[in-house]
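Student: Here you go, sequence then predicted model.
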Amino acid sequence: MKTLTTALALIAPVHAGLRFPCSTLTTQRLDPVVEPGKIPSAHVHHIVGGNAFSATMEGDVGARATCTTCQMAEDFSNYWTAQLYFKHPTNGSYHKVPVIPVQPLLGGSDGAKSGLTVYYTQYDLTRDNLNQQKITAFKPGFRMTVGSPTEEGKPQVGLRYQCLQGQNRGPELDSFPTGPCSGGIFTTHHFPACWDGQNLDSPDHQSHMYNTIQYDGFLDAPACPSSHPVRMPQVTYETVWDTTQFNSLWQSGAPNPFVWSFEGSAAGTHADYMFGWKGDALQRAMDKSECFYDGCGSITKQAMSVANQCTIKTTVNEPVEGWLDKLPGR
């Protein structure tokens, strides 16, 4: 399987894209895509991005937000995943797993507080797609999900786990690592990139998009089908869950003790995306073709010390930290 590091070695200078850190905005039970208006939602999410985030979000999110926890100052989108918890093997209690910034590959994440790293790439980090069609940025009101908390079968394409040993990410896995990881657990959520050209959402929040990748999200992306003819940016989240403080509690030979906040199988990992870039900022970056990761100066960056000041009020007042007898909402 091609890892991200291997894929980076294949990048040609004509490819462009974005890679940037976003600090944590909030961790609570809200989900304006799958459960709009429901307070609280079914399970806890780890959320980054713009401060327009709430239980109900319609229309142009970027026009309403006034700050963002992301490095790209014109990006008021919201990005979220289920929260990871450690389940104590003896007494069955739960503890929220902290998040730490992804270590930089090209360009830093210095100053990020927890959070995750976001990619918007044109050609899945490969050099073999120079004849691909133009990349069209998302529209105001666009949203989508990848994965499902009810998934019990084979893990979906592009949803991967890696066991960090120091700075070594190790091989990509379909499920949780089977032993303690000295550097934490690294997760990747890679969204589809072919749009039907009409719907900003769909009943299952996925059918308006189509994934041409057959296995790994960072491999070549075939052309979009006629049913979903519009090529959009490849959106990917990377998160490092700091599981190290729980390694001493993981008894040798015992099953994996980590669970998502919905307490389903590892196959149920999932993520949500809600577009919120200002104006044509994202399209400007996707139109560039001379450099990678920074939009070739087309987008204003902010210091992470500024991004970290962006906050929202807690809507769902319930404990999500410390040792819990049960998962919130379960």
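Tutor: Noted; the coordinates are in hand. Please read all numbers here as calculations on a predicted model, not as lab measurements.
Student: C-alpha from now on. contacts and neighbour counts both.
Tutor: Fine.
Student: separation between R143 and S202?
Tutor: 9 Å (Cα to Cα, to the nearest Å).
Student: quick one: which of those two has more around it?
Tutor: Neighbours per residue, other Cα atoms under 10 Å: of R143 and S202, the larger number sits with R143, 24 against 12.
Student: The more buried one and P203 touch, don't they?
Tutor: No: R143 lies out of contact with P203 (Cα atoms under 8 Å); the separation is 11.3 Å.
Student: Do a quick rundown of the helices in the stretch 51-200 of the chain.
Tutor: Along the stretch 51-200 of the chain, counting by DSSP state H, counting those that start in this stretch, helices occupy 61-64.
Student: residues of stretch 80-98 that come out buried?
Tutor: Neighbour-count burial for stretch 80-98, with 16 or more other Cα atoms under 10 Å as criterion, is recorded at 80-89, 93-98.
Student: make that stretch 293-305, sorry
Tutor: 293-296, 299, 301, 303-304.
Student: Now the terminal residues of that stretch, how far apart.
Tutor: For stretch 293-305, the end-to-end distance is 20 Å (Cα to Cα).
Student: That stretch: how far from the chain's middle?
Tutor: Mean-position distance between stretch 293-305 and its chain equals 19 Å (Cα atoms, centre = their mean, to the nearest Å).
Student: Put this next to the first one:
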Amino acid sequence: MVPIVLVLLYALAHLRLVIAQATSNYVIFGGTQAVVRTRLDPIVNPGTYGTHVHDVFGGSGFSDNYDYNQLIQSTCTTMEITEDFSNYWVPSMFYVDPNNGSYTLMESTMNIYYLIRPGPNNDKIQPFPQGLKMLAGDNTRGTYNASSEEDQAISYMCLDYSNNHANDPDWAQRPNFFDHQCPDGLRAQAFFPSCWDGQNLDSEDHKSHMSYPIGAYNDGYCPDTHPVHLISLFYELFAPVGDFPYNGPGTWSFSNGDTNGYRFHGDFQMGWKDMSLLQQFIDACPAAQGNVADCPALAAVMDTTAASACQFGGQIVNEDIGDVSPIAALPGCNLPWDGNGTMPTCSGDDNPGFVDAIMPLPSGWIDMGCIAEGTSGRALTNVTFTGNNMTKAVCSAMCANEALPYAGVEDGNQCFCGETLMNGAVSSTVPQEQCYSRCSGNVFETCGGQQKLELLHNPNPTPVTLPLTAPTTIPSTNGSSSSTPSSPSPSPSPGSSGSTGSIQWVNSSCNKDGSSRALTGYTFASDQMSPSLCQAACAAKGFIIAGLEYGAECYCGNSFANNLGSTLSASSCSMPCTGDASTKCGGSWALSVFKSANTTSAHARKRAQRRAH
């Protein structure tokens, strides 16, 4: 347990942050998904392997070595602002099995804050200069120095939405890991230095060109040596530690072997393509209190659906990082260290090589894009496969081995093969972001969407062998090796309830939302939004509450958070859905809420299964 005196000192050091947040404008790019997870660090280890695995967010142009001009050529970004190709990265979080010492990667998400913090002297705030690189935190630190701004800038919150832990020091924000379970996740936080020397975009130690403000690391004034006060950058990494049992100290580890949390750190490579957007955020968004929609310039280029569909097409280190099954050791030779004594080291060869993050399609196959399913049945009706290793390459190979020229992936783990398009389906594409489902065999690749196929074609398919286990064939009704799927289930009609697969949804009520969000599990937006689309997405992510807002937005969760969710009058949820004008999809800060009649979510079932082991 952290000493009570240290907790109180830490709370006082962070009091100014709370006050400043209430008075300065800021935006939160919330629930950001990683674009890739790999052992690369182009700032600290350019051109070679990094020392540990990172969760990387933002532009798809991330690589072992690049500059600003290369980064802004990214084809997409997991940031909801389409002009932000910056990369934001942190060490990956792992669960450590107490029985065999193996490591399982946690799929964390991140909130990224941009804050206007002029300090007591009301400094003029400037946007990040093109190509700026900077770090927060220290990868080698094993202790906490309460007088160090750099140490103060790293902190943690233990999340429990079901209980009130106010005034309990054992649940207060602190500088290291908690000594108990965090049912709804652990939030690792990093506040970056905001004072720049005005000349250097980087420095030898990647820190000297930046400085924390004087007086308060999060809202002070800039020293004469670093006179340019930039936008303040703040990370909140959400690690789903509650999905795993808590077994005492050493249960959680960052990819660098850190088992107490002091070595958490963040990296930032500036990649905003339209620099004027940051200036407009500074000058023209005084009402922004977290919600991007309150900053018109940013809202105009916000696309959460495109962010969800972003795929990383570069290369990664060719090694197992524990994302599919547990691994015996952390990649890069990182031994566990709790900060006591000397940090352990190890030696050995480290030359795993690089490999494409997305397996290329077999020879002769082309990706024709995202298409809608058939209007009266499946578009591809000859053979169907499902599997937990599904990718576009795997599906193409399976269809090629059936001598069928068309292949289509859907809903992340389904593969359909056919001789031609059937049941009213056509090859005309819909917006690519509608194929947003992550492939079950590669989370950084998308495999169709809800009633949307990523269509693949080879006019002359020949047998293909891939170095992967083949998906499971869905048995047909006559026991043969192929199957003719039934027509897609119809979308639920407007009204009080509907079904998504085997999940029944009940229209609950109209509920209050706010800038901190009532439903925080997953979100996306679509110009084809409907209750069935939102319900399907929430069900696929393992959540039991689906909320629709402002006609085009979908929010998922298992309970209401942030003191939001109170019942509103039905008239507050009167905005037509963008994909079905006959149905209502919430309103302004108002959620049309549906609850699953299957009260145990897939997320909760998976958590229970892991706890049982």
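Tutor: Sure, I can see it. Since the model is a prediction, treat every value here as computed from it, not as a measurement.
Student: would JSON lines of the buried residues of stretch 293-305 of the first structure with distance to F176 of the first structure and secondary structure be doable?
Tutor: As requested, these are exported to JSON lines (distance: Cα to Cα, whole Å; DSSP: H, G, I helix; E, B strand; the rest coil):
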{"residue": "Y293", "distance to F176 of the first structure": "29", "secondary structure": "coil"}
{"residue": "D294", "distance to F176 of the first structure": "32", "secondary structure": "strand"}
{"residue": "G295", "distance to F176 of the first structure": "34", "secondary structure": "helix"}
{"residue": "C296", "distance to F176 of the first structure": "37", "secondary structure": "helix"}
{"residue": "I299", "distance to F176 of the first structure": "36", "secondary structure": "coil"}
{"residue": "K301", "distance to F176 of the first structure": "34", "secondary structure": "strand"}
{"residue": "A303", "distance to F176 of the first structure": "34", "secondary structure": "coil"}
{"residue": "M304", "distance to F176 of the first structure": "30", "secondary structure": "helix"}
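Student: among those, which two are most distant?
Tutor: By the measure Cα to Cα, C296 and M304 form the most distant pair in those, at 19.2 Å.
Student: all strands in the stretch 151-300 of the first structure, in order from the N-terminus.
Tutor: For the stretch 151-300 of the first structure, the strands defined by DSSP state E, counting those that start in this stretch occupy 159-164, 184-190, 194-195, 209-210, 230-231, 234-241, 258-260, 270-274.
Student: What's the match for S102 of the second structure in the first structure?
Tutor: Alignment note (TM-score structural alignment): S102 of the second structure maps to S93 of the first structure.
Student: just N122 of the second structure next, same as before
Tutor: In the first structure, N122 of the second structure lands on Q132 (TM-score structural alignment).
Student: Now its match. Nearest residue, chain neighbours left out?
Tutor: In this structure, Q132 of the first structure finds its nearest non-sequential neighbour in A223, 7.0 Å apart by Cα to Cα, 6 or more residues apart in numbering.
Student: Give me the neighbour count for that neighbour.
Tutor: 17.
Student: what's the burial count for V118 of the first structure?
Tutor: 21.
Student: can I assume it is in contact with S23?
Tutor: No: with contact defined as Cα under 8 Å, V118 of the first structure and S23 do not form a contacting pair (10.7 Å).
Student: For G62 of the first structure, give me its contacts.
Tutor: 50, 52, 75-77, 140, 275-278 (Cα atoms under 8 Å, 6 or more residues apart in numbering).
Student: Which one (most neighbours) among these?
Tutor: G50 leads those on contacts (other Cα under 10 Å) with 30 neighbours.
Student: Compute the distance between the equivalent of that one over in the second structure and G557 of the second structure, please.
Tutor: By TM-score structural alignment, G50 of the first structure lines up with G59 in the second structure. Applying Cα to Cα, the value for G59 of the second structure to G557 of the second structure is 26 Å.
Student: do D243 of the second structure as well
Tutor: Where G557 of the second structure is concerned, D243 of the second structure sits at a distance of 15 Å (Cα to Cα).
Student: Just the endpoints, please. Distance across stretch 59-79 of the first structure?
Tutor: 16 Å.
Student: cool, stretch 275-287 of the first structure as well?
Tutor: 18 Å.
Student: Now L282 of the first structure. Nearest residue, chain neighbours left out?
Tutor: Using Cα to Cα, 6+ apart, the nearest residue to L282 of the first structure is A137, at 6.2 Å.
Student: Wait, the one you found touches V230, no?
Tutor: No: look at A137 of the first structure against V230 with Cα under 8 Å: they stay out of range, at 9.7 Å.
Student: Spit out the contact partners of the residue opposite A73 of the first structure in the second structure once aligned.
Tutor: The equivalent of A73 of the first structure in the second structure is T82 (alignment by TM-score structural alignment). For T82 of the second structure, the contacting residues are 76, 301-303, 307, by Cα under 8 Å, 6+ apart.
Student: so, if you compare those residues, which one comes nearest to D55 of the second structure?
Tutor: Once Cα to Cα is applied, the member of these that ends up nearest D55 of the second structure is A307, at 15.9 Å.
Student: now that closest one, what's its secondary structure?
Tutor: helix (DSSP: H, G, I helix; E, B strand; the rest coil).
Student: What number of residues are in the vicinity of the residue lying closest to it once chain neighbours are set aside?
Tutor: Nearest residue to A307 of the second structure in three dimensions, chain neighbours excluded: T78, at 4.1 Å (Cα to Cα, 6+ apart). Applying other Cα under 10 Å, we find 31 residues neighbouring T78 of the second structure.
Student: Double-check T78 of the second structure against G58; I have them as touching.
Tutor: Yes: the pair T78 of the second structure / G58 is scored as a contact, 4.8 Å apart, by Cα under 8 Å.
Student: where do the contact lists of those two overlap?
Tutor: In contact with both T78 of the second structure and G58: 34-35, using Cα under 8 Å, 6+ apart.
Student: re the thing from before, can you put the buried residues of stretch 293-305 of the first structure in JSON lines and add distance to D325 of the first structure?
Tutor: Output for these, formatted as JSON lines (distance: Cα to Cα, whole Å):
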{"residue": "Y293", "distance to D325 of the first structure": "43"}
{"residue": "D294", "distance to D325 of the first structure": "44"}
{"residue": "G295", "distance to D325 of the first structure": "46"}
{"residue": "C296", "distance to D325 of the first structure": "49"}
{"residue": "I299", "distance to D325 of the first structure": "45"}
{"residue": "K301", "distance to D325 of the first structure": "42"}
{"residue": "A303", "distance to D325 of the first structure": "39"}
{"residue": "M304", "distance to D325 of the first structure": "35"}
